[in-house]
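> this one's structure only:
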């Protein structure tokens, strides 16, 4: 029998490794603690840092916990956990997270960028499936003409999603592919155009220049395009993902993030560090390898799932 899981259930299952390292460690600390004394605070700080939450984020949370501790003689384990959840929610509250407003343009053009191995092409397939399930007409463009087998990989995923593809020969000009895809999207009355760009190292200047050229060609043909530039970050890369994001921002106006492979890492705390340092919304998160394992990011549900 096919069972439809709630977002909370999917998150709780997908975040199991982070839960095991971070939250179970926190539970161990608070359950043997008698309030928030200095020893307990230091142990909590260590657990938060181990999840790759980042020094600045952890310092902010610890400052608030110390303030609460000084205002109360004794806090129960439940109260400590409640305060911690409140502070984590606060860390994510400054940015409007969640799915892209694809209904605001037709076609709504999404350029997807990221380093090789982050799960960029897979994410495009999952996004195509997600939008198709919302009864949107989707087209994907294989503008990654740099990597061997990139078109074939995207072709597999677009078949799974049941959408059309625009591609060219290996080595073709990616900007020309993007141009052809946009013309096709307009003539076919497509709702969403997803553009796969070459997975590039943030250190490769020529590839970064190529990315800027693709976006310039799109803008010339359609005012405001691309409507979204999504950067795909592998949660397992930890703090290196932040370095990637900062470099990509120099080549393209990144306005949303997809954090992938959260199911495969114990360092899910990177989510908080990314939001604090980049001040960018997380639009979607990847929780597995199946086509429906991409979910819109809901901060409160994410934190609730961590502590379940």
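In hand now; what should we look at? Keep in mind that this is a model prediction, so the values were computed, not measured.

> only C-alpha atoms from now on, for both contacts and neighbour counts.
OK.

> show me where this protein has its helices.
7-14, 16-18, 24-31, 38-50, 55-71, 77-92, 120-133, 150-161, 174-187, 205-221, 240-251, 270-278, 299-307 (DSSP state H).

> and these: which comes nearest residue 259?
With respect to residue 259, and counting by CA to CA, the nearest of these is helix 270-278 at 7.8 Å.

> circling back: in CSV, list the helices of the chain along with distance to residue 198.
Formatted as CSV, the helices of the chain follow (distance: least, CA to CA, whole Å):
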stretch, distance to residue 198
helix 7-14, 28
helix 16-18, 30
helix 24-31, 39
helix 38-50, 32
helix 55-71, 32
helix 77-92, 30
helix 120-133, 9
helix 150-161, 8
helix 174-187, 8
helix 205-221, 8
helix 240-251, 12
helix 270-278, 23
helix 299-307, 30
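
> tell me the most buried of the ones you listed?
Among the helices of the chain, helix 120-133 has the highest mean neighbour count (mean count of other CA atoms under 10 Å), at a mean of 23.

> got the angle for that one vs helix 150-161?
30 degrees (axes from the mean of the first three to the mean of the last three CA atoms, to 10 degrees).

> ok, back up a step: how about the helices of the chain, which one is nearest residue 111?
Using CA to CA, the nearest of the helices of the chain to residue 111 is helix 205-221, at 7.9 Å.

> residues contacting the closest one, please?
111, 174-175, 178-179, 182, 197-198, 200, 202, 225-226, 248, 251-252 (CA atoms under 8 Å, 6 or more residues apart in numbering).

> ok and that helix relative to helix 174-187, angle-wise?
Going by the same axes, to 10 degrees, helix 205-221 makes 30 degrees with helix 174-187.

> and the nearest residue to residue 51 once chain neighbours are set aside, how many residues sit next to it?
Of all residues not flanking residue 51 in the chain, residue 267 sits nearest, at 4.4 Å (CA to CA, 6 or more residues apart in numbering). By other CA atoms under 10 Å, the residues close to residue 267 number 26.

> residue 237: how many residues sit nearby?
16.

> residues touching it, list them.
Neighbour list for residue 237: empty [criterion: CA under 8 Å, 6+ apart].

> please report the distance of it from residue 124.
The gap separating residue 237 from residue 124 is 20 Å, by CA to CA, to the nearest Å.

> OK, contacts around the residue of the chain positioned farthest from its centre?
In the chain, the residue that sits farthest from the middle, by CA atoms, centre = their mean, is residue 73; the gap is 39.9 Å. Counting by CA under 8 Å, 6+ apart, residue 73 makes contact with residue 35.

> adding another structure so you can compare the two:
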């Protein structure tokens, strides 16, 4: 009996121990703070989503307000470049390097007390150093020697006038420098922009677009330099700034197809001028030059190309002439755009290009700004080189 009571007591104790081991932990957990529940977030679409719980002790950043449809669709501000009339005269200060060598340097030599053989040789050297070219230099010096001998006087005003006339004549004052950008009854005018890599061709194409817009033309751009995605994006940016559409295609697409599509789009939208930027070509790469010829042939399925502008870097000097000759053979260049003329003392390259090729310089770049490109005018150019005439303020 005594053993029975002991056994019952042991069972009771074990039961009580088990009860406390099961109940007490649950009570402690119930007294702790409950887990945070996920708060619903309502999006503007009306769907309800579950936001992740916030970490304790950290502040949650406020989400920025979502862009409205009106803000997302807002077009960039359209720029309106000033008309180009007189732009070259306004940019005359950019020609200071060429002015010192080709202009004022010659005036200083011509004003020497004695115009002997040594002085005339220095005049020749100045012209050659300025990249005028041998043939043009010989002609200019011969005319100057004859005129100074006949006139028998060398006042500052007369010397300046005499030199200005010779330089203007050498620049080809009678050349047609107008841009053929007038639309045809059934289609826009088409301009091809060609040139070697590194000449600033795509940037120049964008500046030409601004020149046309400034003079009242509506423009569409064709990004046919499909080998460089950066060039396509760059051209599109130039177009957006003046409200011009850009026809583009994925990288590596046939440039001729892009050029064709650009003209077709120009016909549909009835713009005045389609301006096509082509891939930069090295003049010794026959295959690439053949491809450029293909671009021209495909574009002309719509009609003849009205203008083919060759972009030349003025700082390349006489090397640019070899480039120009090859391009002329392939695509019949009708005009030259001379860039970086403000950064070189060799302003005579204008004379050399025209005399060698018989192709007029139609536009010149005189700075880095978007509107630092000007229609070329021989008289204004020479006036900028020589400085103000004597007796003017």
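Done, it's in. Bear in mind that the values here come from a model prediction, so they are computed numbers and not experimental data.

> let me see the TM-score of these two.
Laid over one another, the chains give 0.92 as their TM-score (TM-score structural alignment, normalised by the length of the first structure), with 303 aligned residues with a CA RMSD of 2.0 Å.

> which position in the second structure aligns with the residue nearest to residue 51 of the first structure?
Using TM-score structural alignment, the partner of residue 267 of the first structure in the second structure is residue 346.

> over to residue 282 of the first structure?
Looks like residue 282 of the first structure aligns to residue 361 there (TM-score structural alignment).

> who's in contact with that match?
Counted by CA under 8 Å, 6+ apart, residue 361 of the second structure has contacts 177, 335-338, 350, 353-354, 376.

> can you rerun that using 7 Å?
177, 335-338, 350, 354, 376 (CA atoms under 7 Å, 6 or more residues apart in numbering).

> how about residue 93 of the second structure?
Contacts of residue 93 of the second structure (CA under 7 Å, 6+ apart): none.

> tell me the spacing between it and residue 118 of the second structure.
Distance of residue 93 of the second structure to residue 118 of the second structure, given as CA to CA: 31 Å.

> so residue 224 of the second structure sits right up against residue 278, yeah?
Yes - with contact defined as CA atoms under 7 Å, residue 224 of the second structure reaches residue 278; the gap is 5.0 Å.

> neighbour count winner among those two?
More neighbours surround residue 224 than the other of residue 224 of the second structure and residue 278, with 30 against 27 (other CA under 10 Å).

> now do the same for that one: its match in the first structure.
In the first structure, residue 224 of the second structure lands on residue 143 (TM-score structural alignment).

> just to check, its match is in contact with residue 179?
No - under the criterion of CA under 7 Å, residue 143 of the first structure is not in contact with residue 179, lying 9.7 Å apart.

> which non-adjacent residue is nearest residue 197 of the second structure?
The nearest residue in space to residue 197 of the second structure (CA to CA, 6+ apart) is residue 280, at 4.5 Å.

> for the one you found, what are its contacts?
Residue 280 of the second structure is in contact with 194-197, counting by CA under 7 Å, 6+ apart.

> top of the residues you listed by number of neighbours, please.
Ranked by neighbours (other CA under 10 Å), those are led by residue 194, which has 28 neighbours.

> so for that residue, what's the nearest residue that isn't a sequence neighbour?
Nearest to residue 194 of the second structure is residue 310, by CA to CA, 6+ apart, at 5.0 Å.

> neighbours around whichever residue in the first structure pairs up with that neighbour, how many?
For residue 310 of the second structure, the aligned position in the first structure is residue 231, judged by TM-score structural alignment. Neighbourhood size, residue 231 of the first structure [other CA under 10 Å]: 26.

> residue 231 of the first structure against residue 253, yeah?
No - counting by CA under 7 Å, residue 231 of the first structure does not reach residue 253; the two are 9.9 Å apart.

> hmm, back to that, out of the helices of the first structure, which comes closest to residue 168 of the first structure?
helix 174-187 (6.6 Å).

> which other helices and strands contact the closest one?
Judged by 3 or more CA pairs under 7 Å, 6 or more residues apart in numbering; DSSP states H and E, helix 174-187 of the first structure is in contact with strand 138-143, helix 205-221.

> do that again at 8 Å, thanks
In terms of contacts (3 or more CA pairs under 8 Å, 6 or more residues apart in numbering; DSSP states H and E), helix 174-187 of the first structure is packed against strand 138-143, strand 164-166, strand 192-197, helix 205-221.

> now render the ones you listed as TSV, adding distance to residue 158 of the first structure.
Below are those laid out as TSV (distance: least, CA to CA, whole Å):
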stretch	distance to residue 158 of the first structure
strand 138-143	7
strand 164-166	7
strand 192-197	11
helix 205-221	21
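
> closest one to residue 17 of the first structure among those?
Comparing these by CA to CA, strand 192-197 comes nearest, at 29.5 Å.

> residues in contact with that closest one?
102, 106-113, 120-121, 124, 128, 131, 136-144, 174, 178, 181-182, 185, 211.

> can you do 7 Å?
106-113, 121, 124, 137-144, 178, 185.

> put the buried members of the residues you listed into a PyMOL selection.
Buried residues within the contacts of strand 192-197 of the first structure, by 16 or more other CA atoms under 10 Å, are selected in PyMOL with:
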select buried, resi 107+108+109+110+111+112+113+121+124+137+138+139+140+141+142+143+144+178+185
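
> now the buried members of the contacts of residue 361 of the second structure.
Looks like the contacts of residue 361 of the second structure have 177, 335-338, 350, 354, 376 buried, using 16+ other CA under 10 Å.

> using a markdown table, lay out those together with distance to residue 164 of the second structure.
Formatted as a markdown table, these follow (distance: CA to CA, whole Å):
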| residue | distance to residue 164 of the second structure |
| --- | --- |
| 177 | 19 |
| 335 | 24 |
| 336 | 22 |
| 337 | 23 |
| 338 | 21 |
| 350 | 15 |
| 354 | 17 |
| 376 | 16 |
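
> which one of those is nearest residue 73 of the second structure?
Of those, the one sitting nearest to residue 73 of the second structure (CA to CA) turns out to be residue 337, at 36.4 Å.

> trace the closest one over to the first structure, please.
Residue 337 of the second structure maps onto residue 258 in the first structure, by TM-score structural alignment.

> can you check residue 28 of the second structure too?
Match for residue 28 of the second structure (TM-score structural alignment): no aligned residue.

> is residue 28 of the second structure within a helix or a strand, and which one?
Per DSSP states H and E: residue 28 of the second structure is located in helix 2-31.

> tell me which other helices or strands that helix touches.
By 3+ CA pairs under 7 Å, 6+ apart, helix 2-31 of the second structure packs against no helix or strand.

> show me the contacts for the match of residue 267 of the first structure.
So residue 346 of the second structure contacts 98, 130-131 (CA under 7 Å, 6+ apart).

> let's see 10 Å
97-99, 101-102, 126-132, 314-318 (CA atoms under 10 Å, 6 or more residues apart in numbering).
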